[in-house]
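# Mind looking at a prediction? Sequence and model below.
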Amino acid sequence: MAQETDVNNQATDAVTQVNVQVLDSAPSLATGQTFSSMAHATGLAFQNAVAAQQQVTLSSGVSAARGTSLILNLDVAEDSTQTAKVNMSDTPDLETALATLRVAMGLAKTPRG
């Protein structure tokens, strides 16, 4: 049996119902906050992925531009002279021809073979 108090039974009943309602809704509120945090974290992950992809795209464009610039700025006359030297020499095989080309371009000390 409940103890008799000086407080009206209707007031204590209302407070009890509110407390039960708060305790009843706590798990669903916690789940909602968890889902909200997950959605926010997922959004940040996608934003970071897009930013990283943009940086890679920018870097590849810069690399392509730099490579094109290097190709276009080659000294063609000098390269063709070195190639002609290899073509005019008496080289028996491809390995010796490559070694001769390396020596002519200053990439190696002496040809092998």
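Cool, got the structure. Residues are numbered from 1 along each chain as shown.
# going forward, measure contacts and count neighbours with C-alpha atoms only.
OK.
# for Val7, helix, strand, or coil?
Using DSSP: H, G, I helix; E, B strand; the rest coil, the structure places Val7 in coil.
# Put this next to the previous one:
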Amino acid sequence: MAFPTAVNNQITDSVSQVNTKVLGDTPAVATGNFMMATSQAQTNAALPQRFSRTPVARGVNMLYSIDTATTAVGTSRIFR
């Protein structure tokens, strides 16, 4: 330290070391986050190509394509 302070030197040294460690770890953490985001994006891009060909996907698409207005009318007639 360049000048004396009212705080114990051991405390200021400890805080300085922790700050240095955090700054040293930052590039590695940022790179890891970037790699995880890239991996997730690639997985999301590849998933529809594989999933769209399966029979389960076709069934789910068929269920989602049912006209909801027709379903609502039919349901209301059942519960009258």
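Nice, I can see it. Every value quoted in this text rests on a predicted model; they were computed, and no experiment measured them.
# quick one, helices of structure 1?
Applying DSSP state H to structure 1 gives helices spanning 9-72, 76-88, 94-105.
# Just give me the neighbour total for Pro4 of structure 2.
Look at Pro4 of structure 2: counted by other Cα atoms under 10 Å, it has 8 neighbours.
# typo on my end, Arg102 of structure 1
Arg102 of structure 1 has 17 nearby residues by other Cα under 10 Å.
# how close does it sit to Gln47 of structure 1?
Distance, Arg102 of structure 1 to Gln47 of structure 1, using Cα to Cα, to the nearest Å: 49 Å.
# just Ala2 of structure 1 next, same as before
Separation of Ala2 of structure 1 from Gln47 of structure 1 (Cα to Cα) stands at 59 Å.
# Of those two, give the one with the bigger neighbour count.
Remark: of Ala2 of structure 1 and Gln47, Gln47 carries more neighbours, 12 against 4, as counted by other Cα under 10 Å.
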